[in-house]
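Colleague: with the sequence up front, the predicted model follows.
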Amino acid sequence: MHIDQALLQKYNQPTPRYTSYPTVPFWNEGINSELWKEAVRQQFTICNNEEGISLYLHLPFCESLCTYCGCNKKITTNHKVEEVYLEAILKEWRLYRALMDTPPVIREIHLGGGTPTFFSPANLHRLIATLLKDSIIHDDYAFSIEGHPNNTTREHLDELFQLGFRRISYGVQDLNPEVQRIINRIQPFENVQEATETARAAGFTAVNFDLIYGLPRQNGDRLAHTISLSLSLQPDRIAFYSYAHTPRVIDAQRLIDENDLPDAAEKLSLYLLGKELISAQGYANIGMDHFALPGDELYTAWQQQTLHRNFMGYTTQKSGMLLGLGVSAISDTNTAFAQNEKTLGGYYKSIHSGSLAVHKGYFLSKEDALFRRHILDMACQGRTIFNPSCTTELEQWCLPMLRDLQNDGLVTLYKDRVEVTTTGRHFIRNICKAFDLHLLRRDAASPQQTFSKAI
C-alpha cells in the first residue's frame, strides 16, 4: 500500500468524524422539548411500520479509568448504581413510548458506554426484556454490545444471546504491556482470546475488535505485534481508530505525558503500517476506520451500496429514527438531533421529574438535509449526485475544495456527481468536509481547531 507522504501531511488537519451533520459543535445548547417531541412523533409514524427504529443505550459505568478514553463515563466500583440507573433509563423509555401511537418495531439495539458489561447479566436481561416488552422485533434486526475482555462472562453472553444479541465488539486497543500500563487498561492477550472464544461458544456469530494507533509509547513493532495477535483470533470486523489527544476537553488525558506520544510523522507511519497489515490478511477497508472480512454483513452492504452511518458508526440497519437512552445519549429523527444531559445528576433530575433529558440539539433546515445526504453518500457509498436545488452553495463552497481534491487524485469530479478514487478512500473524512457548509463558512470567517486531526 503506497500513499504519498505529502498527501498525508496535507490532509492531516482537524476534521470531523461525520457521525452527524451538522456536527455536534454546531448544535444549539438549548432545545425546545415540545418541538423535539413532535419531531419524534412525526418520524415514528413515517418509519416504524417498514424500517423500524434503532435504540442506543448508554451505560456509563466503569470500574477503572482508561486515560485515553473520550467517552462519557462514571468511574465506580459500587454496583448498587446499576439499579438506580436502570430505573431511570426504563422511565425514559416509557416517556418516549407515550409519544408512540402503535407498538414500536425494534430493528437495532446497541449497548455502549462506559462498560456495558459492568452491569450484571441479570440486570442486562431485565433492561432488554423490558424494552422489548410490548414491542415488535423487526425481521431483519441487529442487536450488539460493546464488551470489556476483562469482565465479559459466559453468563453475560448467554443472557444476551437469549435476547437476540449476535454481535459483540471488544475494546482491544493495544496489547503491549507498557502501553497498557500508561493508558491504565491492563488486559493480557489471554483475556482477549478467552473473551473471543467464549462469545463464539455462546453462539455469537460476529466478534469485532477496536484497535487504536497513536497511543503513548506505541511504535511500529508494538503495533505490528498487537495486530498480529488480534488477527490470529480472526475478528469479523476491525475498527482502527486514531487516538485523539484533546486534554483541553478530556480531563483524564492530562494524565498522559505528551512526550510519550508519537509525533506527526510517526503517527502517520503507524496508520499506514496498521492498514497494510490488516489489509494483507484479507480485510477490506470500508468507509472511515473500518475493516471487514468478505462475507461479513458490513462488507456486503458496502459492496451493494446499502451501508449506513449514524452515531453508532457504520451499520447495515438503515432505520429512519435512532433514539438514544441514558446520560449523554444522542437521538436522531432524520429531521432533528437531541443529546441528553451529560451529567448523571442532570439526567436523573430530568427523568425523575417526568421530563425527557434532552438539553442540546438541532433542527435541520432544508439545506442541512441536502448536504447531510451528500456527506452520508460520500461516507457510505463513495459517491454522491449533486442536487440542482443547491447549485449556488455547491459552486461557492464545495466545488473549490472538490477541485483541489481532484487535482490530488482523491476524487473524480463530473458535471452532476463526484466519486471517490481508490486513493481517496484513505481520505474520506477530508472529502466529506468539502460538503460541510457550517464548517466551511465558519472557517472562512474565523478558523478554529474544534476537531481532532484526520489521521
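Modeller: On my side now, so go ahead.

Colleague: make it CA atoms for all contacts and neighbour counts henceforth
Modeller: OK.

Colleague: quick one: contacts for Ile89?
Modeller: 325-326 (Cα atoms under 8 Å, 6 or more residues apart in numbering).

Colleague: any idea which helix or strand carries it?
Modeller: Assigned by DSSP states H and E, Ile89 belongs to helix 81-97.

Colleague: go on, Pro22?
Modeller: Pro22 belongs to no helix or strand, assigned by DSSP H and E.

Colleague: how much space separates it from Ala6?
Modeller: Distance of Pro22 to Ala6, given as Cα to Cα, to the nearest Å: 29 Å.

Colleague: and for Ile278?
Modeller: The value you get for Ile278 to Ala6, if Cα to Cα is used, is 23 Å.

Colleague: next one for the comparison:
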Amino acid sequence: MLSSLVSKYNIAGPRYTSYPTVPYWNQETFSLNNWRQSLLKSIKESNAKEGISLYIHLPYCESLCTFCGCNKRITKQHNVESPYINAVLKEWQLYLELIDEKPLIKELHLGGGTPTFFSPENLEKLINGILKDSELANNYEFSFEGHPNNTTRAHLEALYNVGFRRVSYGVQDYNETVQKAIHRIQPFENVKRATELARDIGYTSVGHDIIFGLPFQTLEHVKETILKTKALLPDRLAFYSYAHVPWIKGNGQRGFSDDDLPAPELKREQYEIGKKLLAEVGYIEVGMDHFALKTDSLYQSMIQGRLHRNFMGYTASKTQAMIGLGVSAISDSWYGFAQNEKNIEDYYELLNKNILPVYRGHILNEEDLILRKHILNLMCQFKTSWSNNSLYFKELPEVIMRLKEMEKDGLLIINSNTIEVTTKGQPFVRNICMAFDLLLQRKQPNTQLFSMTV
C-alpha cells in the first residue's frame, strides 16, 4: 500500500523551511528599507521577551561533496579565514546600528560550508565579536555543524568555552561505494572519535546527519549505517531524503546519473527500515525526517508544542526574529525575508560601502502570514486549525477540496475546523502543505524548481 502511495504522491515540491518559498518571493514589493522596517518591528515586539536567533554561514570547504546543495567555496587556502570573519563582524555591526539596542541572543548556529574549516582561534574571534555587544538569554543554545574528519579537540574546546553545547556531524552514509560517489570519504572511526570528543568535553547534545536516497545506496547500506549510528547513540538525528536538484546546484550534483539513484519505492523503504531500527533503541520521530532521544531538547519541544521550523530546519524553540550573517545567509523577521549576496566578492563590496549585503527578499502580506502559520502548524505539529477566525482565509474551501483525495487515502482527517495528519500521512506532509500554498497553486512552475516530496 505504501509503495502505491509513493507512486501517486512522489512529485516535486517544497520542503517548507519558509512560506512563501524562495522562488515565489515578490521582488517588486521588496526593498532594503522595507526589510529594515520589518526587522525593527519584529525586534521591538520580541527582543526583550524572547530574544533573537543568529545564523552565521561559513562557506569554505577544502573539497566538494557532490550531494551538497549548500552555498560553498572550495579552497585549501586558509588565508581566506580572517577577511571573512572580519566581514561577518562588520555586517553584525551594521545590524547593531540599525537595531540601536542591545540584542538578547537566544540561539546561534554556525552552518556552512564547513565551519570547522576555520581555525579554533578564528571561530573564537567570531563568537566573541558577536557577543561583546549582546546579552544572552537564560536558556540560550549555541550549535555548530562539524565535519568529523577535521573537527579537533581544539575546535570543540574553543567553541565550548564561548557557550556551545550542541554539535551536529555530517555522516551521510558509511558505505565506501556511496562515499566515493558523493566524494565524502570518512570512516566510522572518525565519526566515533569526534562524537566521543564532544561528549568528553561536555557537549550535552551531539547530532548526526544521515541521508537516504543517495547514489548506489542499497537497503543494506542504510541498515549498516543505522546500526553503526545506534552504537554511538547520538542525542538527535536528521535522517533525510537526498534532494537531487542538479539544475539548481550546478556541476556538484552531476557526478552521477539519475539512473544511479534508488527508485522512489526503494528510497521510501530505506527510510522506513531506518525508522524501525531507530525506534528499537528509543528514538522518537520529530516532525519530518528528524529523530531524537527523549532526553534531547528537540523531543521536549515537540511534546510541549514549541517545535519550530525555519531555514535552519527544525529548532527546539522559536524566536520571531532571525538574523542571517555571511554570504547567502537568509534572515527572517516573521514579517519579511532577506537573503544576502551569494557571491563572496559581491558580499564584500557592499559591506565596504557600509550597506547591508542583501540582494533579494520578500515582505509578507496578510494572506502570506495566515498561510505561513498553517504550513508551520502542519510541519511541526501535523495538524492545523481555523477555529480562531484570524486563521480563516477565503480560499480555504478550495484547499479542503484539494485535500479530499488525500483524506480518502487515509493521509489526513478533515474536521469542521481542523485538519490532522495521520501517522500514515506523515511521509506526505509536504504534499499536504502544497494544498495550502496558494502561490504555488496560482502559478505552477514551468520548470522543475523543487526536489521530490517522498
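Modeller: Arrived safely. The structure presented is a predicted model; accordingly, all values stated were derived computationally and were not measured.

Colleague: quick one: terminal-to-terminal distance for stretch 375-386 of the first structure?
Modeller: 11 Å.

Colleague: any chance you could list what contacts that stretch?
Modeller: 18, 21, 287-288, 302, 305-309, 374, 416-420, 425, 428-429, 431-433, 435-436.

Colleague: give me that answer again for 7 Å
Modeller: 287, 302, 305, 307-309, 374, 416-420, 428, 432, 435 (Cα atoms under 7 Å, 6 or more residues apart in numbering).

Colleague: ok, of those residues, which come out buried?
Modeller: 287, 302, 307-309, 374, 418-420, 428, 432, 435 (16 or more other Cα atoms under 10 Å).

Colleague: which two of the residues you listed have the greatest separation?
Modeller: Spatially, the most separated pair among those is Trp302 and Phe435, at 21.1 Å (Cα to Cα).

Colleague: quick revisit: so which of the buried ones among the contacts of stretch 375-386 of the first structure sit within strands?
Modeller: 308-309, 418-420 (DSSP state E).

Colleague: quick one: which of these is nearest to Arg185 of the first structure?
Modeller: Arg309 (28.5 Å).

Colleague: measure the nearest residue to the closest one once chain neighbours are set aside to Ala301 of the first structure for me?
Modeller: Distances taken as Cα to Cα, 6 or more residues apart in numbering put Thr315 closest to Arg309 of the first structure, at 5.9 Å, once the chain neighbours are dropped. Going from Thr315 of the first structure to Ala301 of the first structure by Cα to Cα gives 9 Å.

Colleague: shared neighbours, those two?
Modeller: Joint contacts of Thr315 of the first structure and Ala301 (Cα under 7 Å, 6+ apart) are Leu307.

Colleague: run a quick check on the residue nearest to Arg309 of the first structure versus Leu307, I expect a contact.
Modeller: Yes: if you go by Cα atoms under 7 Å, Thr315 of the first structure and Leu307 touch, sitting 6.3 Å apart.

Colleague: which strand runs longest in the second structure?
Modeller: strand 135-146.

Colleague: mean deviation, that one versus the first structure?
Modeller: Compared with the first structure after fitting, strand 135-146 of the second structure deviates on average by 0.5 Å (mean Cα distance after the TM-score superposition for the first structure).

Colleague: just checking, what packs against the next helix or strand after that strand?
Modeller: Toward the C-terminal end, the helix or strand that comes next after strand 135-146 of the second structure (DSSP H and E) is helix 153-161. With contacts taken as 3 or more Cα pairs under 7 Å, 6 or more residues apart in numbering; DSSP states H and E, helix 153-161 of the second structure sits against helix 120-131, helix 188-201.
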